[in-house]
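Undergrad: With the sequence up front, the predicted model follows.
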Amino acid sequence: MTSESNPTALDPWADLEARVTACRRCPRLVAWREEVARVRRRAFRDQTYWGRPVPGFGDHNARVLVVGLAPGAHGANRTGRMFTGDASGAFLYAALYRAGFANQPVAHHRGDGLRLRDMYITAVVRCVPPQNRPTASEIRACLPYLVEEIQLLQPSLKVIVALGRIAFDGVRRAYQQMGHALPKMSFAHGAQYDLGPGLPTLIASYHPSRQNTQTGRLTPEMFDRIWQQVRALLPDPPPRPKEDSHHEPERLD
């Protein structure tokens, strides 16, 4: 097969996305994501759920990487785009818009025009887990995808924001898997760590889950301060991204 007949052969991002969306490594997650897509929530009964692993999206030349836990059952597992279509995403994208990383404060579906500026968003686990709790083996099975994303972003990457303890631990394990000796780190909201020479800064944040935002554990003001920390590490304006590097066009599959 030539590169002309297989466009992913020349595009590492397209190749990664193809492998992620076709992944069936974890039987429990495959069964659950497909059951959720089949049964559906009453409010979305007339919609076709994505029901597959959800790839990351955003600017492929980003200086900022945001890492979440996993797709939401009726958010990303329905829409096919990270943090899209649920309360967590509404909280996140409103904050990113205020901070200048997104062109709009809302995210409803893949074709809604949302674009990220200087940012790429992904998750430690690509399939929705039951009760939002992936097992240790499921996290390990998905970790190579995060490693690959970090490696692809490495030429420009300056800051990683880990949303929640599992994401924080996942980033740490990804760098250890790449052979880096990291400083001692513990999760705390707003904690900031220099991962080493030539490596990005890691910032920890509470996850914008309903459990955190509705109880006041994570407020909009607290979340805004996280993105202010990020901005402080990026003193110069972000480079103007190419049209095809930061916007994922609507897919009809």
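TA: Done, it's in.

Undergrad: C-alpha only now, for contacts and for neighbours.
TA: Noted.

Undergrad: Ile160 sits in which helix or strand?
TA: Using DSSP states H and E, Ile160 falls within strand 159-163.

Undergrad: try this one side by side with the last:
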Amino acid sequence: MPDPHPITGEPFDSPVRPGTGWPGDPAPAGTRVARTSAGVRRSAAGARDLAELDARVSVCGACPRLVGWREEVAHTRRSAFADQPYWGRPAAGFGDPAPAVLVVGLAPAAHGANRTGRIFTGDRSGDWIYAALHRAGYASQASSRHAGDGMALTGVRITAAVHCAPPGNAPTTAEKATCSTWLERELALVEPSLRSVLALGGIGWDAFLAAARASGWQVPRPRPRFGHGAQVDLVTAAGRRVRLLGSYHVSQQNTFTGRLTEPMLDEVVARL
């Protein structure tokens, strides 16, 4: 018999259910749980607003490899966080319910959002993006440590191409395709207020462009190439113009090596 899940108390071979009592849990009792790619499509299509979408994302169990990995990490934990409970579920989007700006990252970090329950929270990547958003006036705080720390975003929503922490930070093609349905629905819900998008890294860039095209947006052909500072104007299905900007991802691989610096990130954020 496997050990119980550290948050829900249920065996790992049971679906993670809502109503865990975790602070800020977006999923009330009775939230629909998608367990297949077809289930994701049905569940996403039925989300009437961002709150309902976030609830459904936060209990998704459609990708067995990602479910197994995120819960194994939540069970074993990193020694530095051995005394802390782990979220161990998908990290939904976070921020303003009517954003002018959408930030699209790659996926939750195993000991970041997979631990804290909030995207880009509790790791070095989050330190960078929230600090930049704070300097630009979008974020109430310069750092985000845990889901109950009072962080608030104004005019910005942050999301990801993949909502579960993947092994080696590398989701498979099939996993990205399954999760893309969530992004397409998210895009439909934020489109009325959206003026610009910041894609962090090539995967975020490609995921957003694919979601935009699937949503009936006008996307140039050939597909615009990612690069730091890359910019392209897209036209939504409703005929609105939205600017897409690219930035190197705020991962330690880029920030520790100097490939991405604070002035570089600030310059792109200013153009949003």
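TA: Right, received. Where do you want to start? All of these numbers come straight from a predicted model, not from anything done at the bench.

Undergrad: thinking again about what came up before, where does the strand holding Ile160 of the first structure end up in the second structure?
TA: Mapped onto the second structure using TM-score structural alignment, strand 159-163 of the first structure covers residues 196-200.

Undergrad: and if you look at stretch 203-222 of the first structure?
TA: Taking TM-score structural alignment, stretch 203-222 of the first structure hits residues 245-264 over in the second structure.

Undergrad: Ends of that stretch, what's the gap?
TA: One end of stretch 245-264 of the second structure sits 13 Å from the other (C-alpha to C-alpha, to the nearest Å).

Undergrad: tell me which residues of it are tucked away?
TA: 245-251, 255, 260 (16 or more other C-alpha atoms under 10 Å).

Undergrad: Off-centre distance for that stretch?
TA: The chain centre lies 18 Å from the centre of stretch 245-264 of the second structure; the measure is C-alpha atoms, centre = their mean, to the nearest Å.

Undergrad: Repeat that for stretch 108-122 of the first structure.
TA: Distance, stretch centre to chain centre, for stretch 108-122 of the first structure: 10 Å (C-alpha atoms, centre = their mean).

Undergrad: same check, this time on stretch 61-68 of the second structure
TA: Here stretch 61-68 of the second structure is found 16 Å from its chain centre; the criterion is C-alpha atoms, centre = their mean.

Undergrad: how about that stretch, which residues of the first structure does it hit?
TA: Stretch 61-68 of the second structure covers residues 24-31 of the first structure once aligned (TM-score structural alignment).

Undergrad: hmm, who's touching the matching stretch?
TA: 52, 127-130, 138, 141 (C-alpha atoms under 8 Å, 6 or more residues apart in numbering).

Undergrad: One more: stretch 133-150 of the first structure?
TA: 16, 20, 25-26, 122-126, 157, 170-171, 174-175, 177-178.

Undergrad: Please work out which residues of the second structure line up with it.
TA: Matched against the second structure by TM-score structural alignment, stretch 133-150 of the first structure falls on residues 170-187.

Undergrad: Walking through the first structure, point out its helices one by one.
TA: Counting by DSSP state H, one finds helices in the first structure at the ranges 12-21, 27-39, 76-79, 87-99, 136-153, 165-177, 210-213, 220-232, 243-246.

Undergrad: How about the fifth one, which residues are buried there?
TA: Under the neighbour-count criterion of 16+ other C-alpha under 10 Å, helix 136-153 of the first structure has 138-139, 142-143, 145-150, 153 buried.

Undergrad: Can you tell me what Asp118 of the first structure aligns to in the second structure?
TA: Counting by TM-score structural alignment, Asp118 of the first structure corresponds to Gly155 in the second structure.

Undergrad: Return the residues in contact with the nearest residue to that match once chain neighbours are set aside.
TA: Of all residues not flanking Gly155 of the second structure in the chain, Pro99 sits nearest, at 4.5 Å (C-alpha to C-alpha, 6 or more residues apart in numbering). Counting by C-alpha under 8 Å, 6+ apart, Pro99 of the second structure touches 154-157, 190, 193-194.
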